[in-house]
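Novice: Any chance you can model this:
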Amino acid sequence: MGSLGQREELQDEDKNSAFTWEVQANNRAYNSQLKEKVFLCWRRRKHKTNIICTAQYNFFSFLPLTLYEQFHHLSNLYFLLIIILQGIPDISTLPWFSLFTPMICLLFIRATRELVDDIGRHKSDRAVNDRPCQILMGKSFTWKKWKDLCVGDVICLHKDSIVPADTLLLASTEPSSLCYVETVDIDGESNLKFGQAPTITHQELTTVRNMASFQGTVTCEAPNSRLHHFVGCLEWNDKKYSLDIGNLLLRGCRIRNTDTCYGLVIYAGMNGGKIHLKRTKLDLMMNKLVVVVSCQQVPLPQEHRGGAGPGLPHDISAWVKRVRCVSK
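Specialist: All right, here's what the predicted structure looks like:
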C-alpha cells in the first residue's frame, strides 16, 4: 500500500510538472483567448484574473449555504427529527415550539456569527484587490489596482512593496539582477531569500522601451500548491532558456534591500486550489456518536409488533420513549 501511494504521488507530480501553461508577455489579447475544457463542450478561460475572494457567501447564497453548513452537523439533523416527531399529536407530550424555538435561536446565533465573519472577509478582500501596483501599459508604467492585473503583464516593484502575483523576475537594479524578498507571510520564515533573473533578460531588458517590446513566451507547469518547486522554459528570439524556482517571486512576499525590480506575471489570483471547510476532531466524533445512537434507537420494540403488522402510533411512542431514555 505504501508503494502504491508513492507511485500515485509521483504520477501527480509528473502531471503537474508538464508544460501545459503558456504565457506571452505584453499580449493580453493572446492570453485571454486561451481556453481549457471543463466538461463536455463547456470551456472557460484558462488564465484567471487577479481578483481574490476568500468570502464564502454573497447576498443570494448566504441563507441556503448557511443552512447547508449547519445541517452538516448530524446533531442538528437529529434534533430536527425529534422536533418533527413532537409535531405528531398522537405521540407528542410537549408543545412543538418548546423544542423548535431553542433550535431556531441556536441556528440564528451561528448564522449571525458566520455573517459577521464573512463581512470581515469581504472587507479584507476589497482592501487587497484595491492595492496599487505599476503595470506596463504601452510604453510606460501606469498605476493600477491589483484586481486589474492579468497574466502576461510586466510590472514594476519597488522596495518594501508586496508582490501582487506569482511573477517571473526579469531584471532589477541590483548586480546580476538579484532581488531580495521576505516570505514571512507565506511560510513564516523571517530570513531574507533572494531570486535572480535569467541571464538573457538581465542583459537585454535594461530600459522601459526594451521591456515594452519584449515578446517572450513562457511555458511552464500548471498552477499548483507547491511553494518550492517550479519548472519552466522561456522562448525568446527563437531560443529557449530554462527557468526554475529561483527565478520566481511568489505572491505575498515583500521586496527587501532592492530599489526596483521588474517581473512578468505568470500566475494570477489564488494559486492554491479551492478553500475547504475545516472540521474539528470533536465535530467528526460527534457526528459518529449521533449515527451510533440513532442506529440503536431505530429498531422498534418487539412487544409492540403485531402479527398483521406493527401498530404505527404505539411503535412511534415506544421509539420516542427510548430516545428520551437514552438522552437521559
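
Novice: Going by C-alpha atoms from here, please, whenever you check contacts or count neighbours.
Specialist: Noted.

Novice: Enumerate the positions of the helix or strand hosting Tyr68 that are buried.
Specialist: Element membership of Tyr68, judged by DSSP states H and E, is helix 62-70. Buried residues in helix 62-70, counting neighbours by 16 or more other CA atoms under 10 Å, are found at Phe62, Thr66, Gln70.

Novice: Here is the second sequence; please produce its structure so I can put it next to the first one:
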Amino acid sequence: MERFQWVRHRCRQLLAIDSERGWYSPPDGLPSKSSPQKVSARRRTVLARHGPHQEEYEAMSKKYKGNSICTTKYSLLTFIPMNLFQQFHRAANLYFLFLALLNWVPVVEAFEKEITMIPLLVVLTVIGIKDALEDYRRYLFDKKVNNNLVRVFCG
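Specialist: Model (predicted):
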C-alpha cells in the first residue's frame, strides 16, 4: 500500500505545473539547504502523448525504442548465418567439418566424399530445426506479452 502512495505522490509531482520547473529539492531523508538548488546536469522533457503537443511528442519519440520485449535470437535473414556461426563453435562440429574437408583432398581420401558430409549435415540440420522452433516459441511468447492489456495507475 505504501508503494502505491509513493507512486501516486510522484505522479502528482510530475503532473503538477508550477513555477519551480527545473528545480530540485532533495527528499526528506537527505540534508538540504534552505533553498532548492538548480540542477546542473541534463534536463528531462516530459511530453503528453495526446493533447496540444502531440506532434512534438511524435518527433521526440522517434529517437527512442519502444518498451516492447524481444527475446528472439534470429530474424528470417540472419537465421542461417548466425545459426551456422553458433554451431561451428562446438568442437564436434568442427571435427566433422575437418574430416569432410580432409576427405576432399585426393591423397588423403579414405572413402566417398559425400558420405563424410552426411553426419555433419544431419547434425547441423537437426540442431538448426531445434533452434528455429525455440526461436519461434520465443517470438510467440514475446508477441503474447507485448499485447497484454495493462492498467496504469496514476493520480
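
Novice: ok so, going back, dump the buried residues of helix 62-70 of the first structure to TSV, plus distance to Leu249 of the first structure.
Specialist: Output for these, formatted as TSV (distance: CA to CA, whole Å):
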residue	distance to Leu249 of the first structure
Phe62	36
Thr66	37
Gln70	40
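
Novice: So which elements touch the helix holding Tyr68 of the first structure?
Specialist: Packed against helix 62-70 of the first structure, as judged by 3 or more CA pairs under 8 Å, 6 or more residues apart in numbering; DSSP states H and E, are no other helices or strands.

Novice: if we look at it, which residues are touching it?
Specialist: Tyr57, Asn76, Leu107, Ala111 (CA atoms under 8 Å, 6 or more residues apart in numbering).

Novice: The same query, at a cut-off of 10 Å, please.
Specialist: 56-58, 71-72, 76-77, 107, 110-112, 114-115, 118, 277 (CA atoms under 10 Å, 6 or more residues apart in numbering).

Novice: give me the number of residues near the aligned partner of Lys48 of the first structure in the second structure?
Specialist: Alignment note (TM-score structural alignment): Lys48 of the first structure maps to Lys65 of the second structure. A count of nearby residues for Lys65 of the second structure, using other CA atoms under 10 Å, gives 7.

Novice: same deal with Arg43 of the first structure?
Specialist: 12.

Novice: Which strand or helix spans the counterpart of Leu102 of the second structure in the first structure?
Specialist: Taking TM-score structural alignment, Leu102 of the second structure has Leu85 as its aligned residue in the first structure. Secondary-structure assignment from DSSP H and E places Leu85 of the first structure in helix 74-86.

Novice: matching residues in the second structure for the following helix or strand past that helix?
Specialist: Going down the chain from helix 74-86 of the first structure, the next helix or strand is helix 97-129, by DSSP H and E. Across the second structure, the stretch matching helix 97-129 of the first structure (TM-score structural alignment) is residues 114-146.

Novice: try stretch 287-307 of the first structure
Specialist: Using TM-score structural alignment, stretch 287-307 of the first structure finds no match anywhere in the second structure.

Novice: Thr20 of the first structure contacts His47, doesn't it?
Specialist: No - using CA atoms under 10 Å, Thr20 of the first structure is not in contact with His47, being 11.9 Å away.

Novice: So which of those two has more stuff around it?
Specialist: His47 (23 against 13).

Novice: What lines up with Pro64 of the first structure in the second structure?
Specialist: In the second structure, Pro64 of the first structure lands on Pro81 (TM-score structural alignment).

Novice: Pull the residues that contact stretch 92-103 of the second structure.
Specialist: With CA under 10 Å, 6+ apart, stretch 92-103 of the second structure has contacts from 84, 87-88, 91, 108-121, 123-124.

Novice: quick one: that stretch to the first structure mean distance?
Specialist: When the first structure is overlaid, stretch 92-103 of the second structure sits 1.9 Å from its aligned residues on average, using mean CA distance after the TM-score superposition for the first structure.

Novice: Can you point out the buried residues in that stretch?
Specialist: Of the residues in stretch 92-103 of the second structure, those buried (16+ other CA under 10 Å) are Asn93, Phe96, Leu97, Leu99, Ala100, Leu102, Asn103.

Novice: And the last one, how far from Leu84 of the second structure?
Specialist: Looking back up the chat, that one is Asn103 of the second structure. 21 Å (CA to CA, to the nearest Å).

Novice: And the contacts of stretch 125-143 of the second structure?
Specialist: 68-76, 79-80, 83-84, 87, 119, 121-122, 124, 144-147.

Novice: now that stretch: how far from the chain's centre is it?
Specialist: 17 Å (CA atoms, centre = their mean, to the nearest Å).

Novice: how far apart are stretch 116-136 of the second structure and its match in the first structure?
Specialist: Mean deviation for stretch 116-136 of the second structure: 0.8 Å (mean CA distance after the TM-score superposition for the first structure).

Novice: Quick check: end-to-end length of stretch 85-99 of the first structure?
Specialist: 11 Å.

Novice: buried stuff in it?
Specialist: For stretch 85-99 of the first structure, by 16+ other CA under 10 Å, it's Leu85, Gln86, Gly87, Ile91, Trp96, Leu99.

Novice: Need the max-distance pair from the residues you listed.
Specialist: Ile91 and Leu99 (14.7 Å; CA to CA).

Novice: Leu99 of the second structure and Leu124 of the second structure, how far apart?
Specialist: 15 Å.

Novice: nope, Gln13 of the second structure is what I was after
Specialist: 57 Å.

Novice: buried ones in stretch 178-196 of the first structure?
Specialist: Buried, per 16+ other CA under 10 Å, within stretch 178-196 of the first structure: Leu178, Cys179, Tyr180, Val181, Glu182, Thr183, Gly195, Gln196.
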